[in-house]
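A.B. asks: Provided below are the primary sequence and the corresponding predicted coordinates.
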Amino acid sequence: MAASPIVFITGASSGIGEALASHYAAHGAVLGLAARRSETLQTLSGKLMQLGAQRVACYPLDVADAAALDAAAVDFIATTGIPDIVIANAGVSSGTLTECKEDLAIIRRIFDTNVYGMAATFAPFIEAMREKARAGLPGRLVGIASVAGIRGLPGAEAYSASKSAAITYLESLRLEMRPSGIKVVTIAPGYIRTPMTAVNPYPMPFLLPADEAARRFARAIERGVSYAVIPWQMGIVAKFLRLLPNAVYDRLFANAPRKPRVL
């Protein structure tokens, strides 16, 4: 990892985002943190400075607000420099059922955050990062997807579809960025111990603590890998599921436990 990396992270106030911010702070990073909860961001900022961050800039915003992200990017670049790493981590999850009309608003919210919000996070940084790459300092655009995007899960139409869309979007972006030297890294986490997974009413195999997950994510980001499932055991499971014929998959998963319908 480069000395004092400049890192911008969305969804930074809890879970994976907070763990990544803490990891990079301990390496003396300059951090830009975006999340909806202003007070939580400010509290986290003080903690990160104690861990060793050189500077922490906080941006209370919703990633579905592209104008707010654009303004944050302009300010962050002007005050700290062009980032080495931009991590689109913000995400929401909920059980959803298409048959329930009241879930349609939740479905839209999930896509706005998990897919549109990812593109809106990267968009204002790309031009500046291209310039930095031309100077011999190629950066990383990192999207946090999920193994839930490998195959559709019952009762999670929106979440599975949004993460599948994120994986495909990141693949397309990787091809677009290739000539510039900017690496696009897709990370598909399995089960990570966070507030998001705390509500899951079913066993979660290979569950990782958030801080350990962040260390593994950071290693993948540093290497500039195109795609990584973390933990690796879930990668084997994902490959197996991808190969299953629909008839077999349907029999195995039709009655699988559902995520609660709460956002």
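C.D. replies: That came in fine, so what should we check first?
A.B. asks: Could you use CA atoms for every contact and neighbour count after this?
C.D. replies: Fine.
A.B. asks: Distance from the chain centre to the biggest helix by length in the chain, please.
C.D. replies: Ranked by number of residues, the top helix in the chain under DSSP state H is helix 157-177. Taking Cα atoms, centre = their mean, to the nearest Å, one finds helix 157-177 lying 11 Å from the centre of the chain it belongs to.
A.B. asks: buried ones in it?
C.D. replies: 157-167, 169-171, 173-174, 177 (16 or more other Cα atoms under 10 Å).
A.B. asks: In addition, the following structure is provided for comparison:
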Amino acid sequence: MSQTVFITGASSGIGQALARQYAAQGATLGLVARRVEVLHDFVQTLPASMRSRCHCYAADVRSADSMRAAADSFIATAGLPDVVIANAGISVGTDLREPGDLKAFAAVMDTNWMGVLHTFQPFVGPMLARAMPGQPGGTLVGIASVAGVRGLPGAAAYSASKSAVIKLMESLRVEFSPRKNRPGLRVVTIAPGYIRTPMTEHNPYPMPFLMPADRFAQKAANAIHRGVRFTVLPWQMGIVAKLLHVLPRWLYDMAFARAPRKPRKPEIS
């Protein structure tokens, strides 16, 4: 039986790779991005038999009303999804010495963290109502990042937002996890390392274990299907993340004090 999957940030990068992966599995897709024309162009690259299963929505994850409208339209057209993937995100270098960068800090947090909440909120109630003991009502997937494990210099906004996503997903997992005689939802956190996407192509520093987006999507879809609570992709970055997590603060500070920084981009539309 084919799945119904709702994906934000589907116009490029990880979101588009996930959309292509699920389309190949015969899923019915709800694809969300601010630029709906890019979504339509992407759908035209899929085999003709898959295109009719794709429903595209122009919406901004920073707006709860925008996301509810997209969710309501998708539910009315395709039904309640089995999987909701909150993927939309932005990554920019920031410098707190620059007053203008405060807007970038706010935009990153609004997109990367509040955007997850805005994506999930319209679906949680109906999904829980659909759940039965032993059969979760659906799966919520949050795309976090290895950058959320420790704060990276020059990436304070991005690291903070992705750390918040990790903790948010953990809270939701405990809150909605099915229990004996209590219906619930699956909650999956996926923390990418370096994935080859437009977001990473201009990074001016080495990116160890760089993973193609299509390979990431295959691994991520498999983890979602299995209901894995938390996973880092590629797996090598999972080892790095665990080491970073336990590294003493003084040693971490010394090791990363002169780490290369992502270029600033204080103007975000």
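C.D. replies: Good, I have the coordinates. Not measured: the values here are computed from a predicted model.
A.B. asks: Please state their TM-score.
C.D. replies: With the length set by TM-score structural alignment, normalised by the length of the first structure, the two chains reach a TM-score of 0.96; 261 aligned residues with a Cα RMSD of 1.3 Å.
A.B. asks: quick revisit: which strands and helices lie in contact with the longest helix of the first structure?
C.D. replies: helix 104-111, strand 183-189 (3 or more Cα pairs under 8 Å, 6 or more residues apart in numbering; DSSP states H and E).
A.B. asks: what stretch of the second structure lies opposite the first one in the alignment?
C.D. replies: Read it as helix 104-111 of the first structure. Here helix 104-111 of the first structure aligns to the second structure at residues 102-109, judged by TM-score structural alignment.
A.B. asks: ok, now stretch 56-68 of the first structure?
C.D. replies: Under TM-score structural alignment, the counterpart of stretch 56-68 of the first structure in the second structure spans residues 54-66.
A.B. asks: Could you tell me the end-to-end distance of that stretch?
C.D. replies: End-to-end distance of stretch 54-66 of the second structure (Cα to Cα, to the nearest Å): 19 Å.
A.B. asks: So which residues of the stretch 1-150 of the first structure form strands?
C.D. replies: Ranges of strands in the stretch 1-150 of the first structure, per DSSP state E, counting those that start in this stretch, are 6-10, 30-35, 55-60, 85-88, 140-144.
A.B. asks: can I get these in a markdown table with distance to E18 of the first structure?
C.D. replies: Formatted as a markdown table, those follow (distance: least, Cα to Cα, whole Å):
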| stretch | distance to E18 of the first structure |
| --- | --- |
| strand 6-10 | 9 |
| strand 30-35 | 9 |
| strand 55-60 | 13 |
| strand 85-88 | 12 |
| strand 140-144 | 13 |
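A.B. asks: Could I get those strands in CSV, plus columns for mean neighbour count and distance to K101 of the first structure?
C.D. replies: As requested, the strands of the stretch 1-150 of the first structure are exported to CSV (neighbours: other Cα atoms under 10 Å; distance: least, Cα to Cα, whole Å):
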stretch, mean neighbour count, distance to K101 of the first structure
strand 6-10, 26, 30
strand 30-35, 26, 28
strand 55-60, 21, 31
strand 85-88, 25, 29
strand 140-144, 25, 29
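A.B. asks: compared with the second structure, how much does the longest helix of the first structure deviate?
C.D. replies: Aligned to the second structure and superposed, helix 157-177 of the first structure gives a mean residue distance of 0.5 Å (mean Cα distance after the TM-score superposition for the first structure).
A.B. asks: which residue numbers in the second structure go with that helix?
C.D. replies: Under TM-score structural alignment, the match for helix 157-177 of the first structure in the second structure covers residues 156-176.
A.B. asks: next one: stretch 202-221 of the first structure
C.D. replies: So stretch 202-221 of the first structure sits over residues 205-224 in the second structure, by TM-score structural alignment.
A.B. asks: So which bits of that stretch are buried?
C.D. replies: Of the residues in stretch 205-224 of the second structure, 210-217, 219-220, 223-224 count as buried by neighbour count, 16+ other Cα under 10 Å.
A.B. asks: what sits up against that stretch?
C.D. replies: 13-14, 17-18, 21-22, 139, 141, 188, 190, 193-197, 231, 233-234, 236-237, 260-261 (Cα atoms under 8 Å, 6 or more residues apart in numbering).
A.B. asks: Any of the residues you listed buried? List them.
C.D. replies: Among the contacts of stretch 205-224 of the second structure, those classed as buried by 16+ other Cα under 10 Å are 13-14, 17-18, 21-22, 139, 141, 188, 190, 193-197, 231, 233-234, 237, 261.
A.B. asks: Just those: which are in helices?
C.D. replies: Those of those mapping onto helices are 13-14, 17-18, 21-22, 237, per DSSP H.
A.B. asks: Report the two of the residues you listed separated the most.
C.D. replies: The span of these, defined through Cα to Cα, is set by Y22 and M237 at 24.3 Å.
A.B. asks: now for S45 of the first structure: what does it line up with in the second structure?
C.D. replies: Checking TM-score structural alignment: S45 of the first structure goes with V43.
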